[in-house]
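Visitor: the following block contains a protein sequence and its predicted model.
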Amino acid sequence: MTPANLADTVLSAARAVFETRGLDVGALPATTTMERPRNPEHGDYASTLALQLGKKVGVAPRELAAALAEELGRRDGVKSVEIAGPGFLNIRLDAAAAGVLARDIVLAGSAYGRTDRLAGERVNLEFVSANPTGPVHIGGVRWAAVGDALSRVLRTAGADVGTEYYFNDAGSQIDRFARSLLAAAKGEAAPEDGYGGAYIAEIAADVVKVEPEVLSQDPEAAQETFRRVGVDLMFAEIKKSLTEFGVHFDTYFNEKDLHDRGELQEALDRLREQGHIFEQDGATWLRTTDFGDDKDRVLRKSDGDWTYFAADCAYYLDKRKRGFERVVIMLGADHHGYIGRMKAMSACFGDDPAKNLEILIGQMVNLVRDGEPVRMSKRAGTVVTLEDFVEALGVDATRYALARYSSDSPIDIDIDLWTRASRENPVYYVQYVAARTASAARQAESLGVTRGEPGDFRADLLDNEKDNELLKTLGEYPETVAFAAEHREPHHVARLLEKIAGAYHRFYDEPACRITPKNADDPVTDGHRARLWLNDATRTVIANGLALLGVSAPERM
């Protein structure tokens, strides 16, 4: 029995109590949650439903809890119910009801953990969106790992998700990039406001290979060639790095397309229709202060040039026109000031910023070796890049390490820790369980232990304390994934996997929980087969969870 099944049972019992007592059935919630008591001696699960409903229907919570406990005690799978404090219900399941979860997980396979919690939501998730003026740096690496994990978690919770990379191929940064490439190709120093690093020389040389006559062009034409070809080459490298990191986007959106298709003017016209545009000092402004921004924003400057914020407005409108009800944008710590203006812009379009726009801010990451930050990249010179991260840790460890923490907390990633083959290394600890469950299954097969038919599964034999602990942690997986999706926090999945790993090690090391006979000539029992189901259920959940984080579940280590 999963927590969700038990929650349904509790609600069903509550309905029966309400009908018997003539209480207002309409006061019952559509759903309820089951909690894990901090002290396992208090039961398998706890419910606060009586506390929540007592006052609403004019019954003392403890009295209502007593009636619920009596009704629940009649339900299949419930071993006992105790009342604690002012009306808490501490519920214990019988072994058969708890153990059947192992079979259900194995039969569900990769579908275990999928819910319809966010069904019907169309979400546009934009992350990374690094400018094509250099390799993906350390902040972008964090968003690549977290954003991709979040997209997987959202889809598992039932949302319709479109992932997007905003490709800034217009503006002054691109001009500085082009000038830097031209200078490098000529053997000159980078412009004062330009870009340095070995990658600039590499891209410049590649541009010359593609356009051998570029250096004989006049300066303006040459700069345009380096801009056009250099941006394409740089972005191709960025896409290659992300692909090798396991990150794929549904859409790569070019900022230049907004200009070419006239979408900035369209956004301006829409905002004017909404009554939020005004002219001042020859410029066109958006009155964002009407919606809490600290100052109004220029959309078009007095010289006729569009601002970056105008492109932001047009891009947001484009996403909404494509049918995305919720626009989620992941930005670095230095973009915190964007929240106010972006929320106000959404309101200016007539949207509800609380519903239609979410901005997630990620904090800084440091890659640390021997207690000191790693500050220099071999290619980029002054920053740590995606390639540096992967070279130091590997793809799996990098993705897990970055997705394991709440993105609103700064973190130090210790190279020594995350490359260590020990239980102190969280990704090793979890992947070791993936490999250990696979090894246990192979050993069982070699000794003639098979799960048998699902109908022959003896769930009641999973009656050891360690069986129960492992089953309860496996049962938390669907709710954890749904919670991670709703709160945009995939790190909860990683933390549960580590909890499951600990429970599995204790299960595996318990002599009473053997998957195979102790001696080769001992008979295979239904207990061995039942625990093979539990072993394989653990591998299923570990593999599913790691897949959400974009991390492999090895069969051997």
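Guide: Okay, I see it. Remember, it's a predicted structure, so these values are computed and weren't measured experimentally.

Visitor: going forward, measure contacts and count neighbours with C-alpha atoms only.
Guide: Fine.

Visitor: I500 contacts K472, correct?
Guide: No - using C-alpha atoms under 8 Å, I500 makes no contact with K472, being 9.1 Å away.

Visitor: quick one: contacts of the helix or strand E164 falls within?
Guide: Using DSSP states H and E, E164 falls within strand 160-167. Contacts to strand 160-167, defined as C-alpha atoms under 8 Å, 6 or more residues apart in numbering, come from residues 119-132, 151, 154-155, 249-255.

Visitor: helix, strand or coil: sort out A108 for me.
Guide: Secondary structure state of A108, per DSSP: H, G, I helix; E, B strand; the rest coil, is helix.

Visitor: quick one, strands of the protein?
Guide: Secondary structure of the chain (DSSP state E): strands located at 45-47, 78-84, 88-93, 122-126, 160-167, 251-254, 277-280, 283-286, 297-300, 326-332, 357-362, 365-369, 372-373, 411-414.

Visitor: turn those strands into a markdown table, including distance to R21 and mean neighbour count.
Guide: As requested, the strands of the chain are exported to a markdown table (distance: least, C-alpha to C-alpha, whole Å; neighbours: other C-alpha atoms under 10 Å):
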| stretch | distance to R21 | mean neighbour count |
| --- | --- | --- |
| strand 45-47 | 20 | 22 |
| strand 78-84 | 20 | 18 |
| strand 88-93 | 19 | 23 |
| strand 122-126 | 43 | 22 |
| strand 160-167 | 43 | 18 |
| strand 251-254 | 57 | 15 |
| strand 277-280 | 60 | 14 |
| strand 283-286 | 59 | 20 |
| strand 297-300 | 61 | 22 |
| strand 326-332 | 43 | 20 |
| strand 357-362 | 45 | 20 |
| strand 365-369 | 58 | 18 |
| strand 372-373 | 66 | 12 |
| strand 411-414 | 54 | 18 |
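
Visitor: another one to put next to it:
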Amino acid sequence: ANMIIAKFPKEEYYIERIEVAGAGFINFYMNKTYLTEVIKEIIEQDDNYGRTNYGQGLKVNVEFVSANPTGDLHLGHARGAAIGDSLCRILDAAGYNVTREYYINDAGKQIDNLALSVICRYEQLFGKDSVMPEDGYYGEDIIDIAKELAKLYGDKYLESTEERYVLFRDFARNFELEKIKRDLAEFNVYFDIWSSERELYRTQKVDKAIERLQEKGYIYEQDGAVWFRSTAFGDDKDRVLRKSDGTLTYLTPDIAYHIDKLDRGYDKLIDILGADHHGYVPRLKASIEALTGDSEKLEVLIIQMVRLIKNGEEYKMSKRSGKALTLRDLIEEVGKDAVRYFFAMRSSDSQMDFDIDLATKQSNDNPVYYAQYAHARICSILRLAEEKGFAPTLESQYDQITSEKSFDLLKKLAEFPKIITVAADKRAPHLITYYINELASVFHSFYNVEKVINEENPSKTTQLLALVKSTQITLKNALSLIGVSAPEKM
């Protein structure tokens, strides 16, 4: 116990003294003067309160969402977008140099099917009896794309040519991608880089990736196919990169893409992938190990499935379209803030039930309402104080803040920078939602017993208002880390 006491960083945790209290117990005594200094620190730092240099500018690339440009964003993409963007905000606040990246799968079979589906719908507009491809796309958006092309080109492209195929494919890809970008912007999610799979082929980076593995001796040929010796790096079996018919497997451009990211100078790559990619991780890490000697450069977070619950039952279809629910449907139904908060609330590796009734409830049972209501309530206290001629003060000592509830609140405020570094380190945005909920709860307890505006005691009032103001700043900053607004009125 005495060794723990000797090594414990007292200043970091606002501890005045530590004492051994019998077998197995240690008592910590808060330094209350120190603790009130956090008020001044928060008010002075304002939007920057909580930020640290923990990451020391380490360059981190976070790739997330990366949905195929063949249709709408579904619930899995929505959860990935919320968790990915929140993680980027948290890493940034913890002092990492973060790049957000979206990988566009625009070179595979899905894009071929998209192009062929649009061609079929285009021909049908001009009365041709065309048949959809086997794995075609039947959404309304395909008809919309065909109509746009008909408007632009009339019946010019009724004959099958390579020119038509390329034009329709690229038009459809861009149409779908713009829609995805609009939906993500509506969700407060933006990317620094949009990387194209087709571009990897155009710049021969896919062939070069195979060459680099070959130079290191990890490629062999068998049964006319090209294999990667991934078992040398812990994979359960070797993987085909080029099939005997000359076509490449999905793994090959993915290896090229990850090499490309590392060549761009990132210290760490974080991929946020859907649950269906679970078995894919060892082979990807094997390729990084083979080429760099350090598979730890790549970290993969798996996003588990989402079930929507309404009236106590699973809810899969949109009333409006009769089809699977999309991110857009969910935002329309419960609002952007509730979607962001609820998706950030659970650890990414746990399956989640998204309760629509709870997310739209205007009561303290709804965690996003509870948090935003706490912020709005604080703002109304500050407005009322201003009307009465009181304002928060910056003081060297807050000697009139003495109640236990005040110190509970101060302790919770002082924790915020540490919470950010832990959430960044564990890649765990849900820790921020836990903190928000706790802070709102501690504030409500404080406000229920503490008379903040007391016209008989102006100096205590201004000090308590400073504590209230620092709570407002911290709550707003915490909500901002998960992309949720902090309303001043509700």
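Guide: Received the coordinates, thanks. Fair warning: this is a prediction, and the values are worked out from it, not measured in the lab.

Visitor: what's the strand holding E164 of the first structure aligned against in the second structure?
Guide: Using TM-score structural alignment, strand 160-167 of the first structure corresponds to residues 97-104 of the second structure.

Visitor: average distance between that stretch and the first structure?
Guide: Compared with the first structure after fitting, stretch 97-104 of the second structure has a mean deviation of 0.5 Å; criterion: mean C-alpha distance after the TM-score superposition for the first structure.

Visitor: doesn't T480 make contact with R114 of the first structure?
Guide: No - between R114 of the first structure and T480 no contact is recorded; they are 10.7 Å apart, counting by C-alpha under 8 Å.

Visitor: what distance do you get for the spatially most central residue of the first structure to G362 of the first structure?
Guide: In the first structure, the centroid-proximal residue (C-alpha atoms, centre = their mean) is L150; its distance is 2.3 Å. For L150 of the first structure, the distance to G362 of the first structure equals 13 Å [C-alpha to C-alpha, to the nearest Å].

Visitor: how about A145 of the first structure?
Guide: From A145 of the first structure to G362 of the first structure the distance is 12 Å (C-alpha to C-alpha).

Visitor: okay, and the common contacts of these two?
Guide: Residues within reach of A145 of the first structure and of G362 at once, by C-alpha under 8 Å, 6+ apart: there are none.

Visitor: okay, now the aligned residue in the second structure for V390 of the first structure: neighbour count?
Guide: Counting by TM-score structural alignment, V390 of the first structure lines up with I331 in the second structure. Counted with other C-alpha atoms under 10 Å, residues neighbouring I331 of the second structure total 18.

Visitor: check the gap between I331 of the second structure and L301 of the second structure for me.
Guide: Taking C-alpha to C-alpha, one finds I331 of the second structure at 24 Å from L301 of the second structure.

Visitor: swap in K7 of the second structure?
Guide: Taken as C-alpha to C-alpha, the span from K7 of the second structure to L301 of the second structure is 35 Å.

Visitor: kindly report the same for I43 of the second structure.
Guide: I43 of the second structure is 36 Å from L301 of the second structure, by C-alpha to C-alpha.

Visitor: A185 of the second structure now?
Guide: 23 Å.
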